[in-house]
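In: Following is a predicted model, sequence given first.
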Amino acid sequence: MDSKNFLFLLVLASYHIYFVTSSFETYTVEVIDGKIEHLMFHIASKDTDFGNKTMTINGTFRWKFRRNFDESTLYRGEFFWMNADGTPLQEVDFNIFNKDVARECGQSILVDHKCFWLVTDTGFYFAKDTPGNWVFKYKWPLSG
């Protein structure tokens, strides 16, 4: 076998291993209501829709999944800070999980990756592995 064929087979095998093992990567995403008394949200992917959820302060919502072979797994989150009368005070939406969040959360077939989102009156904070060491990511549109 010449070196070109060997290199081609090596690249092909590496590609195959990467895509087969990436489907074994498991992720747990948890949303934590840190300060919003009337928080509603809607999280959905192409295949899964969790519907509208209402949370209380210190409440959590979590789900676990395996990422797609092609790294296209995408969960979109719409968050609504509601007034006591049920009308929206502020709203924001963003990709709560995608390939960029996966990179931040970690990529390995050997562990269950944990990604955390903390919702506060100033905005949305991200952490990996355990809640803490929060990194500010998004603000509410009307926040200071």
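Out: Here it is on my side, so go on.
In: From now on I want contacts and neighbour counts done on CA atoms only, so please keep to that.
Out: OK.
In: ok, which stretches of the chain are strands?
Out: 26-33, 39-44, 49-55, 60-66, 75-82, 88-97, 112-119, 123-128, 135-139 (DSSP state E).
In: Provide a list of residues in contact with Ser23.
Out: Applying CA atoms under 8 Å, 6 or more residues apart in numbering, one finds that Ser23 lies in contact with 66-69.
In: Counting residues, what is the longest helix that this protein contains?
Out: helix 3-22 (DSSP state H).
In: What's the local residue count around the residue nearest to Pro88 when sequence neighbours are not counted?
Out: Among residues not flanking Pro88 along the chain, Met82 sits closest, at 4.4 Å (CA to CA, 6 or more residues apart in numbering). A count of neighbours around Met82, defined by other CA atoms under 10 Å, yields 18.
In: wait, isn't Met82 in contact with Leu89?
Out: Yes: using CA atoms under 8 Å, Met82 is in contact with Leu89, at 5.1 Å.
In: could I get the strands of the chain as a markdown table with distance to Glu104?
Out: Shown next, in a markdown table, are the strands of the chain (distance: least, CA to CA, whole Å):
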| stretch | distance to Glu104 |
| --- | --- |
| strand 26-33 | 12 |
| strand 39-44 | 20 |
| strand 49-55 | 23 |
| strand 60-66 | 16 |
| strand 75-82 | 15 |
| strand 88-97 | 10 |
| strand 112-119 | 9 |
| strand 123-128 | 7 |
| strand 135-139 | 11 |
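In: next, the one to line up against it:
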Amino acid sequence: MSLAKSFFILLFILHIGNIYPAIAGNYNSVRYEVHIVSALPNDDIPLWYHCASKDDEFGTHMLKVGEEFHFRFIQNLWESTLFFCHFWWGEKQNAFDVFSNSLTKLCSKSSLRTCYWKVQSDGFYAGPKLDQLNLMHGW
């Protein structure tokens, strides 16, 4: 390989190395926050949940009426970030994705993109605010 060709390859690699952090830096400015709120009728039957992703394990926990669980993250470069939860309420249970690229339309459009899930006796509601929710899943 000629010296000139090697020099241009080196310049190209250095150029890519310099612009990649700028691209990644701009991309990482969008943050998401997912809230899961218990709006069940009473605490006689506890709401249990287990949420996780490929990289994060939140464990199994209980929510009382009016309590919430929330977490923040930055969606990956490939927009394949996925969080799922399994819910139990007495004999009822359901499991589904609470965040994926296809669900971003349910989130607010502010600098911190907030997504709400509200658990009620008839199912699971989602939207950008607690007063802007749609039924997404039944029990």
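Out: Here it is on my side, so go on. Everything quoted here is computed from the prediction, not taken from an experiment.
In: Most neighbours among the contacts of Ser23 of structure 1, which one?
Out: Within these, Arg67 tops the neighbour count with 19 neighbours, counted by other CA under 10 Å.
In: residues in contact with the equivalent of that residue over in structure 2?
Out: Aligned by TM-score structural alignment, Arg67 of structure 1 pairs with Gln75 of structure 2. Contacts of Gln75 of structure 2 were listed using CA under 8 Å, 6+ apart, and they are 28, 30-32, 81.
In: again, only using 7 Å
Out: Contacts for Gln75 of structure 2 were tallied using CA atoms under 7 Å, 6 or more residues apart in numbering; they are Thr81.
In: Check the gap between it and Ser100 of structure 2 for me.
Out: Between Gln75 of structure 2 and Ser100 of structure 2 the computed distance is 9 Å (CA to CA, to the nearest Å).
In: Need the overlap of contacts for these two.
Out: Counting by CA under 7 Å, 6+ apart, the residues touching both Gln75 of structure 2 and Ser100 are Thr81.
In: For the residue nearest the centre of structure 1, which non-adjacent residue is spatially closest?
Out: Taking CA atoms, centre = their mean, the centroid of structure 1 lies closest to Phe97, which sits 2.7 Å from it. The spatially closest residue to Phe97 of structure 1, leaving aside those adjacent along the chain, is Tyr75, at 5.0 Å (CA to CA, 6+ apart).
In: my read: that neighbour touches His42, true?
Out: No: taking contacts as CA atoms under 7 Å, Tyr75 of structure 1 lies outside contact range of His42: 10.1 Å.
In: The equivalent of Phe96 of structure 2 over in structure 1: how many residues sit nearby?
Out: Under the alignment (TM-score structural alignment), Phe96 of structure 2 maps onto Phe94 of structure 1. With neighbours defined by other CA under 10 Å, the count for Phe94 of structure 1 comes to 12.
In: What separation is there between Phe94 of structure 1 and Trp81 of structure 1?
Out: Using CA to CA, Phe94 of structure 1 is found at 15 Å from Trp81 of structure 1.
In: Please apply the same query to Trp117 of structure 1.
Out: From Trp117 of structure 1 to Trp81 of structure 1 the distance is 15 Å (CA to CA).
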